[in-house]
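A.B. asks: Sequence and predicted structure are below.
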Amino acid sequence: GIVSVIFFILTIFFLNKANALWRIKQWWHAFSQPKFIPPTRQINLLNEWQIIEGRVNKGDEANIKLAIIEADRLFDDLLKKIGYFGDDMGARLKQISREQIPNIDDIWNAHKIRNQIAHQANYHVSQSDAKRAVLAYEKAFKQLDVL
């Protein structure tokens, strides 16, 4: 009698709660996953990337430092655009696994070089180190299908 009605009402109540939790989980999953990259962004990325490569190939220290800074900024902009969040690029990089970007360790190293350039005025970077850093970003862009 009354116990069956109470169990029936409780069952309906908990099923509704479970459905709400499932919807929240689905929303969070959709929100936290990287998003589609619009094709027009790829064109802009290619143009910017050619400028960065030109700077590295010039070979003077000012241009190679600028190339690393610009490549790092371009990669960070892409991370934000495809849905990674955080206070800075380091926070966004921590969310990326080797399955997502196989050369993530190289990206970290390139980002550390960028930080040295940005925070130490007399930091010296060789053209070979600059090429290695820029190549790391290039590989990641290719892995993400934007170059």
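C.D. replies: Nice, thanks for sending it over.
A.B. asks: make it CA atoms for all contacts and neighbour counts henceforth
C.D. replies: Fine.
A.B. asks: Now do the contacts for the spatially most central residue of the chain.
C.D. replies: Against the mean C-alpha coordinate of the chain, by CA atoms, centre = their mean, the closest residue is residue 79 at 2.9 Å. With contact set as CA atoms under 8 Å, 6 or more residues apart in numbering, residue 79 has these partners: 85, 92.
A.B. asks: Please identify the helix or strand for it.
C.D. replies: Under the criterion DSSP states H and E, the helix or strand holding residue 79 is helix 61-81.
A.B. asks: Residue 130 now?
C.D. replies: helix 127-143.
A.B. asks: Please compare the first structure with the one that follows:
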Amino acid sequence: MAEKKGPPKKNERASRPPSSDQRTSRATPRQSGEDKVTEILFLALVGVAIVTSLANFTRGPVVRGLYVSLFHPTALSYYDSATGAKVYVSIAEGNVRDAPGGIRIGSQEAGARGTIMSGPQTADDLRFWEVDFASGPDGWVNEIEIQLLKPPTFVSRVVSGTITLFTFASTLLSLLFLTGIIYALVRISQVIAVQHTREKSKENPVHAAGATQDHENRRWEKVIAHVQSEAPADWRLAILEADIILAELLDRMGYIGENVGEKLKRIEKSDFETIDDAWEAHKVRNQIAHQGSDYVLSKREAQRVISLYANVFREFRYI
């Protein structure tokens, strides 16, 4: 059915369709929300990359070699050669073996001292050093059970502690950034789902059956007829009927609430370009409903309010 021309409009802003610039600016809140979630995901990924790179760098050969040359740590894991170095057993009981990873031939008590003869050699992913102890059995000892005899300096303790602290902090930060990535992915999926639901609900009135469209057009024709009459009671009736149509439109779009006001509060402006028109028209309807014939309503004002409703219905092709 051809759309009938609406009543005269006093407020040009209410009757004029939104321009493309206005549509773009009204869509900004939703777009900025998507951009914010994407920014969180991007920053989290960058953070993980930076922390991982720094952690790998501190464990890399450059830092490792620099640390060894400057501070001479006592842990044998830093060295690839230590022949002739003095060591001591750093655990309660050190196991002495006949070969790297071989049979245990004896033990040395904590603090027992010796000299490294050769090594390291790897067995079962463990490194072993051949040690000539001052007394007791000699043989191959796991490097985690012995340390260099030279005591660490204050500076070496500070640097070693700093590296340990940084390793812990980098692990913690990686977990936090991974949590941020998971959160961003969840939020993106939620935003997409909500947008899909809203777009689908907005399309429902657009793609309604032809019979429903004709029915609403006939109801709208009655509203126009009432507002064009000369009886003030008809003007009030036109506004009340238009608000009923608005309530049905909001129901079709899936908005929940006990009345039109509560449903309008749930709407985001980026999803409902004529939300201000809907609010303004609904407020006049409430004044009419509460004050009845005491509310002073001119024909021009009634036509302006009906034009506000028309703007809303045309946005969603409901009339």
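C.D. replies: Noted; the coordinates are in hand. Given the structure is predicted, the values throughout are model-derived calculations rather than measurements.
A.B. asks: Report the TM-score for the pair.
C.D. replies: Both chains were compared after superposition, and using TM-score structural alignment, normalised by the length of structure 1 their TM-score is 0.75; 127 aligned residues with a CA RMSD of 2.6 Å.
A.B. asks: Please point out which parts of the helix holding residue 130 of structure 1 sit buried.
C.D. replies: Using 16 or more other CA atoms under 10 Å as the test for burial, helix 127-143 of structure 1 gives 127, 130-141.
A.B. asks: sorry, back to before: when you align them, which residue in structure 2 goes with the residue nearest to the centre of structure 1?
C.D. replies: Aligned by TM-score structural alignment, residue 79 of structure 1 pairs with residue 250 of structure 2.
A.B. asks: State the distance from its match to residue 257 of structure 2.
C.D. replies: Counting by CA to CA, to the nearest Å, the gap between residue 250 of structure 2 and residue 257 of structure 2 amounts to 10 Å.
A.B. asks: Give the intersection of the neighbour lists for those two.
C.D. replies: Where contact means CA under 8 Å, 6+ apart, the residues bridging residue 250 of structure 2 and residue 257 through contact with each are residue 263.
A.B. asks: what's the mean distance for the helix holding residue 130 of structure 1 versus structure 2?
C.D. replies: Once fitted to structure 2, helix 127-143 of structure 1 is off its aligned match by 0.8 Å on average (mean CA distance after the TM-score superposition for structure 1).
A.B. asks: equivalent range in structure 2 for that helix?
C.D. replies: Residues 299-315 of structure 2 are where helix 127-143 of structure 1 lands when matched by TM-score structural alignment.
A.B. asks: Now find how far off-centre the matching stretch is within its chain.
C.D. replies: Centre-to-centre, stretch 299-315 of structure 2 and its host chain are 41 Å apart (CA atoms, centre = their mean, to the nearest Å).
A.B. asks: same thing with stretch 235-253 of structure 2?
C.D. replies: From the chain centre to the centre of stretch 235-253 of structure 2 is a distance of 38 Å (CA atoms, centre = their mean).
A.B. asks: quick one: buried residues of that stretch?
C.D. replies: Neighbour-count burial for stretch 235-253 of structure 2 flags 235-243, 245-247, 249-250, 253 (criterion: 16+ other CA under 10 Å).
A.B. asks: tell me which element the residue nearest to residue 63 of structure 2 when sequence neighbours are not counted falls in.
C.D. replies: Counting by CA to CA, 6 or more residues apart in numbering, residue 57 is the residue found nearest to residue 63 of structure 2 once chain neighbours are left out, at 7.0 Å. Using DSSP H and E, the element containing residue 57 of structure 2 is helix 28-58.
A.B. asks: Strands of the stretch 101-250 of structure 2, start to end?
C.D. replies: Secondary structure of the stretch 101-250 of structure 2 (DSSP state E, counting those that start in this stretch): strands located at 104-109, 113-123, 126-133, 139-142, 146-148.
A.B. asks: Figure out which of those is closest to residue 231 of structure 2.
C.D. replies: Relative to residue 231 of structure 2, the nearest member of these by CA to CA is strand 126-133, separated by 99.5 Å.
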